[in-house]
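# Got a predicted structure plus its sequence, pasted below:
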Amino acid sequence: MMTVDKDTFLKSDLLERYLTGLTNTQENLEVEGYIDNFPEVKEVYNVLQNKLELVAFANAEEAPVHLLGSILETLDEKPVVSLNEKPRKPWFNFGIAASVAALVFAGSSLFFYIQNQDLLNENQVIVDELYDLRSDINQNNSKLDALAQQFSQLNNPETEKYILKGNRRAKNLKTVAYINPKEKTSMIDVVSLPILPDGQEYQIWAELQDKQVNLGILSVKDRRLQQIPYTKDALGLSITIEQKGIKPNNNSTDTPVAEIELKLED
């Protein structure tokens, strides 16, 4: 009586136990019913049978010569076996059983190996995540330290605040510079910058008595408090619109769109 579908049957061990003679009468009838009714089961049965026979014969050892006489004497005492009967081969069954055990052991070893590899991979993922987390923590700590330093500079009574607003060429431009001549630090907060055409950029300058010193490029992406080089004896700050790709020097090629005078004392 077939109680489960053929796929569930093939996943069970009934077919293997049937081949090794480890099933009872009811299980034999059930297995033979599946073999007769399902070509897929019959094909698997034939494949397993052929493989087990090959393994059994390969593992068979030649019987010692001195056993031949005993075997012949035993045969004389046994009744003749009918040609229609299939003689049992206990050694063959034991060989198949041993082979099945070896296959099960090999399968188990492979399963545990795969499980171990999966565990190692999971451990490596955890290690990588911990490393990334530690890196993120270090980066965040560095950012917090930088912010703490910036706030300390902003709250320093020696820090002067200068607001640069754009002229008619850059009406919405607004930046705030924080300069401390005692600590010799300079920061700028890019509040808003009008969008420029491709190929142009904003640059900030320190105005000295006889020259200009380029302090870097301002970008709409840098709308945050950032450090700029401190320039001793600076008389003022200015922002210009320059062509991209031209290395900044001490001479601006454009008139400022924002500027302010500084009153610094050393």
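Right, received. Where do you want to start?

# can we go C-alpha only for contacts and neighbour counts from here?
Noted.

# what separates the helix or strand encompassing Ile241 from the chain centre, distance-wise?
Using DSSP states H and E, Ile241 maps to strand 236-243. Here the centre of strand 236-243 is set off from its chain's centre by 46 Å, with Cα atoms, centre = their mean, to the nearest Å.

# Structure two is appended below for comparative analysis:
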Amino acid sequence: MEKTYILDNGLLELYVLGELNANEQAQLETAIAKHPELKLQLDTIEANFEKMALENAIDAPKEVKSNVLNTISKSSTKTVFIAPQKSLRPYLNIAASVAALLFIGSIYMFSQLNNTKKQLQLVEQENKKLNSNIENLNNYLMETNKWYVAINDPDVQKYVLTGNALMPEATVISYVNNEKKSVVINTKYLPKLDDEHDYQMWADVEGKMINMGVIDKNKDMLAMNYIDNAESLNITIEPAGGNDHPTVSQLITNIYLN
């Protein structure tokens, strides 16, 4: 039996535990006698198991100790024959088995604890995601309700701005409330622009164009600045971020107010 085979297959441990058959045990003992390093490792393993057995030992009941002392006292004049010390291997086997069960149980409990922690983390993540979705939905509903109330006010006047020859596909719906001094527009049907340009809305007051604000590319419904005495609404294409005056050549739609 080769030394490498013995070490790779843990035969020394199995030998200490008494798990080898007679033939394997005989071969192993021959190899141990041949290789001193195997004998040294075997002694180390037996010492470790013995230490484990002592660490896990259970103290004997007090009455056992009393009985032993009484027996010794009564037979103090008699010759006591001490039986040859028995091998510790059976006890080591038991201790090793108990330790193995405890170790396996610890691993199982640790694994279960980790799995439980992971499941709790997943549940917590799902709860956070659900709460976030609920919050987003509530915000959306509140936003939608706000626009619904604004555009359905009895004082609102609706104007549809259609695109001109420069951008015939453009359509913007404007809701003007002169009583509450508010302007809301729906830009859902306004073509998307590149990052270098923005739409900007203007109010014409006695021939002067007044800025109503840059149209947000990321929103379909938005409130614009209300301008008193506006005669018309106009939308132009301007450099990103808006302009301080309208680029007339980039006017895409306008409508006169009543």
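Structure's in. What do you need? Quick caveat, the model's predicted, so the values are computed rather than measured.

# Show me the residue sitting in the middle of the first structure in space.
In the first structure, the C-alpha nearest the mean C-alpha coordinate belongs to Val125, at 6.9 Å (Cα atoms, centre = their mean).

# quick one: the strand holding Ile241 of the first structure aligns where in the second structure?
Aligned by TM-score structural alignment, strand 236-243 of the first structure corresponds to residues 232-239 of the second structure.

# same thing with stretch 180-187 of the first structure?
Residue span in the second structure matched to stretch 180-187 of the first structure, by TM-score structural alignment: 177-184.

# now stretch 140-154 of the first structure
Using TM-score structural alignment, stretch 140-154 of the first structure pairs with 137-151 in the second structure.

# how close does that stretch sit to the first structure?
Comparing stretch 137-151 of the second structure with its match in the first structure after superposition yields a mean distance of 1.5 Å (mean Cα distance after the TM-score superposition for the first structure).

# is it true that Met52 of the second structure touches Ile94?
No - between Met52 of the second structure and Ile94 there is no contact under Cα atoms under 8 Å: 10.5 Å.

# And for the nearest residue to Asp155 of the second structure once chain neighbours are set aside, the neighbour number?
The shortest distance from Asp155 of the second structure to any non-neighbouring residue, by Cα to Cα, 6 or more residues apart in numbering, is to Asn177 (5.8 Å). Here the number of neighbours of Asn177 of the second structure (other Cα atoms under 10 Å) works out to 19.

# Repeat that for Lys89 of the first structure.
Neighbours of Lys89 of the first structure using other Cα under 10 Å come to 9.

# ok, so what distance separates it from Thr20 of the first structure?
11 Å (Cα to Cα, to the nearest Å).

# Pull the distance from stretch 28-42 of the second structure to the chain's centre.
52 Å.

# List the buried residues in it.
Residues of stretch 28-42 of the second structure classed as buried by neighbour count (16 or more other Cα atoms under 10 Å): Leu28, Glu29, Ala31, Ile32, Leu38, Lys39, Leu42.

# go on, stretch 10-21 of the first structure?
Using 16+ other Cα under 10 Å as the test for burial, stretch 10-21 of the first structure gives Leu10, Leu14, Leu15, Glu16, Arg17, Tyr18, Leu19, Thr20.

# ok, residues contacting it?
For stretch 10-21 of the first structure, the surrounding residues in contact (Cα atoms under 8 Å, 6 or more residues apart in numbering) are 23, 27-28, 31, 41, 45, 48-49, 93-94, 96-97, 100.
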